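>>> I would like to see how this sequence folds:
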Amino acid sequence: MRLAAVEERMSAMVETSGRRRLRGYALPAVSVGILALLTLCLAWRNLSAAPVTSDYQKWEAIGKGAAEESLVLLKKAGHAARKGDLIALTNAGHAEINGASTEGALDGLAHATGVSRGRNTLVEVHAATWDRPWFAVYDKGSGFCAYLEVNPVTAAAMTTVPKRLPADFFGVCAVERIDAKHLESHVDEFKAKLDKKFFGGNEFRIVTMANAIAEGAPVSVVRAFEFHDHYCPGVTSGILMAGYLKKHFAPGAGGHYFVYAVDPWCKEDALLVLLNATPGKRGYAATYPADADKARRVPEAKDVCNLVFRQNPETKQWDGLALAFQWAETGCPKTGNGLLDRLCADLWYLKRMDRPEDFVKVVKTLELPEGVNPKDWARPGVDPLEQLGLLQPVQSSEPAAAGS
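Sure, this is the predicted structure:
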């Protein structure tokens, strides 16, 4: 601001009476020029930026800036969001820029929006370290969601922490209404917007997760789809399967599961998280059967997708269940849009999370021979279904020998 302009503004604020007043406070008569100089000094101090001293400090400021810009975008959309209505989703903490952690952004984002892990309103979406950091702030009150994606070049070059992030800091800035009710009544309009990737290609994960949390998704559901990085009926089947095991096949105090996926899909990510059974802890195995492999299954085992074992702490013997998942008729309309069709199914199943028995079916109860560990059946070349007698014998294609 030019000095003359400051003097003009200050002159307008100073009364011409014997004692001059500024904003209602009595001041002795002073030079307008001195007041202008002081104003310039204060303005410069407020606009000056502190040097970056750590990755945490830098990314905390970025998270705060992203939150503040999101609130501006939501307000421009015609709705002033209340902090209690906000849900924030981000891949910060997983994504990196030049090997630097972005985890500090979580604190800045939470501070400016009021979201938190404890309230189940701060979602840390699993991502590869090389993915671009992004932020989404969803307002339950209006259904609008603001999305900002960090420009990695600008972020890497940031050496000071300004009071406000520059306009080019975010490579993508957008705000859209994404609540399920609105989308159901604007199918064609939403399809056209999806083609433009208005959330930088993250539309599926943001729309499904934000709506699920707004509908009251339990913490266990959120943890499962955080790891899976989106919410879909596939991961839902794993959540329901984990719920069934918890109610009807608990491992007991201090116990654990061994899970063998004989027909893997998205459900495995939910089972890994909710059962704490992982390959790294020697508690999970998977094989990917071809159609020819499935054709060998006996009729009762055609839909078996997982074998789940637990060990008796006293006898050390393993028992288990061969499980299948029975998909339901949800009544959701077929819009031809994969995102909307899956979102409808997600929310339908979400209302039935306390009834896993409606969908998870026990095909066979299992008991391993004494001394046999389920890991023995996870070795290369060993088919657990064959060990359990759930495969038909291989038919020989060679003709019988003469005279036999």
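>>> From here on, just use CA atoms for contacts and neighbour counts.
Will do.
>>> Help me confirm that residue 42 is found in a helix?
Yes. Judged by DSSP: H, G, I helix; E, B strand; the rest coil, residue 42 forms part of a helix.
>>> now do the same end-to-end measure for stretch 350-360.
End-to-end distance for stretch 350-360: 15 Å, by Cα to Cα, to the nearest Å.
>>> contacting residues around it?
Contacts to stretch 350-360, defined as Cα atoms under 8 Å, 6 or more residues apart in numbering, come from residues 212, 217, 240, 241, 243, 244, 323, 324, 325, 326, 327, 328.
>>> What are the buried residues along the helix ranked longest in the chain?
Secondary structure of the chain read by DSSP state H shows that its longest helix is helix 55-76. By neighbour count on 16 or more other Cα atoms under 10 Å, the buried set for helix 55-76 is 56-71, 73-74.
>>> Tell me which other helices or strands that helix touches.
Where contact means 3 or more Cα pairs under 8 Å, 6 or more residues apart in numbering; DSSP states H and E, helix 55-76 is packed against strand 100-101, helix 104-113, strand 134-139, strand 144-150, strand 160-161, strand 170-177.
>>> Now with 6 Å, please.
Helix 55-76 is packed against helix 104-113, with contacts defined by 3 or more Cα pairs under 6 Å, 6 or more residues apart in numbering; DSSP states H and E.
>>> Could you list the buried residues of the helix it packs on?
Buried residues in helix 104-113, defined by neighbour count with 16+ other Cα under 10 Å: 104, 105, 106, 107, 108, 109, 110, 112, 113.
>>> hmm, back to that, tell me the angle the longest helix of the chain makes with strand 134-139.
40 degrees (axes from the mean of the first three to the mean of the last three Cα atoms, to 10 degrees).
>>> to compare against the first, here's another:
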Amino acid sequence: MNYNRLRWLFCICLALVLCAPAVSASTNAYHMEALGEFAATIAMDEIDFDYGDSDVVVLTDAGRVVVDGQTTEKVISGITKVSGLQNGDSTLFQINRADWKDLWFYFYNRDTGKGLYLVPKEGYFRLTDAAVESLPPENAFSTIEVVSGDIYQMLEDTNAGNKTQEVLGADAFSLLSLANAWAYGAPYDLMNAASLHNHFCPGVSSGYILAKYVEENMPLTDETSYVVVSCPTWCKEDIYNVLWDMTPGKGGVDTSAVFTNEDQTYLTEKYGIRPAGIFVLWNSQENSGKGIALGFRFDDSEWTGPSWGSKIYQTVDMVQNLNNPGDYVEVMEEFTVDADLLAELENPLNNPYEVVGMMD
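I've put the predicted structure just below:
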């Protein structure tokens, strides 16, 4: 009799132990989804938009950051459930951040130029399910701020622009550059690449323009692939990760360890344009390919506005001019590539421009 009783007690305890993780995970997921719903509810009221409004975008690092050991992807479900904003409609983008960073939301209405910045309270994640269920949405956040977010409006009223910078703090450039690029026509694939890069800038835009130039002038076939010898390096490299699936782990983008600033200056003076890299269309079956060295020309006109506006303004200008790559890109040299030359170009101990005779 005692043995049977002990056996039943053991079974009950075991069941409780096995069920505990599932209950905990469910609770955390509920908190996250509810937080997304709260954020969307406040945003729809504060910056005045309806369900699925195509003139509104939400940027968030939900799904990237981790809070108290819990991943945050369910926040996205909550946002979409209430607001209708979603990645498939280009109205929701998850911005890359290190997983220990703070969670935040930025809703932006391009029709009015108003943005809403929200940061949740730390204590929110320790509430019980019952407390979350009865919580007024605004009580979930430590920061709820409506700001002027359109770059042209901010430059026209620099006091409002300065206030926006103050409210958004360290996230200001990231959020304003991404939201304005989206508002003024950045295509979906470019937005995805910039989201990985975690901000928009002329460097990212230049990578997109270079990639599209190469795709148009050296189109791929079933037998070919791209090889990029990227030097000098700048933000453009993150474009190739997304558009061409080139990553440090899988390869495809090579750099030089010996290319110097003096080399860059020499090439810029010789060709009248800043070098941006060597692009090879490689046929692995024939062991041959075509290479082009491309230069990129940034707008170097003097900026007279506030310091926070320069890169955002230039980014928006480039986004609106994506269909005119000739304004930026120029072929410096063209050459035929064989297996030996490709190996020399990819060797990080070589200056690739010297390999193809451009340093003479």
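>>> Toward the C-terminus from the longest helix of structure 1, list the very next helix or strand.
Following helix 55-76 of structure 1 in sequence order, the next helix or strand is strand 86-90 (DSSP states H and E).
>>> how about that next one, aligned to which bit of structure 2?
The aligned range for strand 86-90 of structure 1 in structure 2 is 56-60, by TM-score structural alignment.
>>> which residues are in contact with the helix or strand containing residue 39 of structure 1?
Using DSSP H and E, residue 39 of structure 1 maps to helix 32-47. With contact meaning Cα atoms under 6 Å, 6 or more residues apart in numbering, helix 32-47 of structure 1 is reached by 6, 7.
>>> For the helix or strand following it, name the packing helices and strands.
Once the chain leaves helix 32-47 of structure 1, the next helix or strand it forms, by DSSP H and E, is strand 50-51. Contact here means 3+ Cα pairs under 6 Å, 6+ apart; on that basis strand 50-51 of structure 1 packs against strand 160-161.
>>> Distance from the chain centre to the strand it packs on, please.
29 Å (Cα atoms, centre = their mean, to the nearest Å).
>>> try stretch 63-78 of structure 2
17 Å.
>>> Equivalent analysis for stretch 234-243 of structure 1, please.
16 Å.
>>> Now that stretch: buried residues?
234, 235, 236, 237, 238, 239, 240, 241, 242, 243.
>>> What of stretch 353-360 of structure 2?
353, 356.
>>> Pull up the distance across it, start to finish.
Note: stretch 353-360 of structure 2 ends 9 Å apart using Cα to Cα.
>>> What ranges does structure 2 have for its helices?
2-46, 74-83, 129-133, 151-156, 158-168, 172-183, 188-197, 202-217, 237-243, 261-271, 310-319, 339-346, 352-355.
>>> how about residue 154 of structure 2, what's its match in structure 1?
Checking TM-score structural alignment: residue 154 of structure 2 goes with residue 183.
>>> if we can go back for a sec, and which of the contacts of stretch 350-360 of structure 1 is nearest residue 260 of structure 1?
Among these, residue 323 lies closest to residue 260 of structure 1 (Cα to Cα), at 10.5 Å.
>>> May I have the residues that are in contact with the residue opposite the closest one in structure 2 once aligned?
Alignment note (TM-score structural alignment): residue 323 of structure 1 maps to residue 294 of structure 2. By Cα under 6 Å, 6+ apart, the contact list for residue 294 of structure 2 reads 276, 277, 330, 331, 332.
>>> contacting residues for the third one?
Same thing as residue 330 of structure 2. Residue 330 of structure 2 neighbours (Cα under 6 Å, 6+ apart): 294, 295.
>>> now for it: what does it line up with in structure 1?
By TM-score structural alignment, residue 330 of structure 2 lines up with residue 361.
>>> Likewise for the first one?
If you follow residue 276 of structure 2 across to structure 1 using TM-score structural alignment, you land on residue 305.
>>> does that match really touch residue 322, like I thought?
No. Assessed by Cα atoms under 6 Å, residue 305 of structure 1 is found out of contact with residue 322, at 7.6 Å.
>>> quick one, which of these two is more surrounded?
residue 322 (22 against 18; other Cα atoms under 10 Å).
>>> and the residue nearest to residue 291 of structure 2 when sequence neighbours are not counted, how many neighbours?
Nearest residue to residue 291 of structure 2, sequence neighbours excluded (Cα to Cα, 6 or more residues apart in numbering): residue 280, at 4.3 Å. Residues contacting residue 280 of structure 2 under the criterion other Cα under 10 Å number 26.
>>> same question, residue 217 of structure 2
Neighbour number of residue 217 of structure 2 under other Cα under 10 Å is 9.
>>> repeat for residue 61 of structure 2
Residues near residue 61 of structure 2, counting by other Cα under 10 Å: 26.
>>> Just give me the match in structure 1 for residue 232 of structure 2.
Residue pairing (TM-score structural alignment): residue 232 of structure 2 is matched to residue 263 of structure 1.
>>> Now do its match against residue 285 of structure 1, distance only.
11 Å.
>>> of the two, who's got more company?
residue 285 (21 against 18).
>>> Name all residues that make contact with the nearest residue to that one once chain neighbours are set aside.
Nearest residue to residue 285 of structure 1, sequence neighbours excluded (Cα to Cα, 6+ apart): residue 260, at 4.8 Å. Residue 260 of structure 1 is in contact with 284, 285, 286, 306, 307, counting by Cα under 6 Å, 6+ apart.
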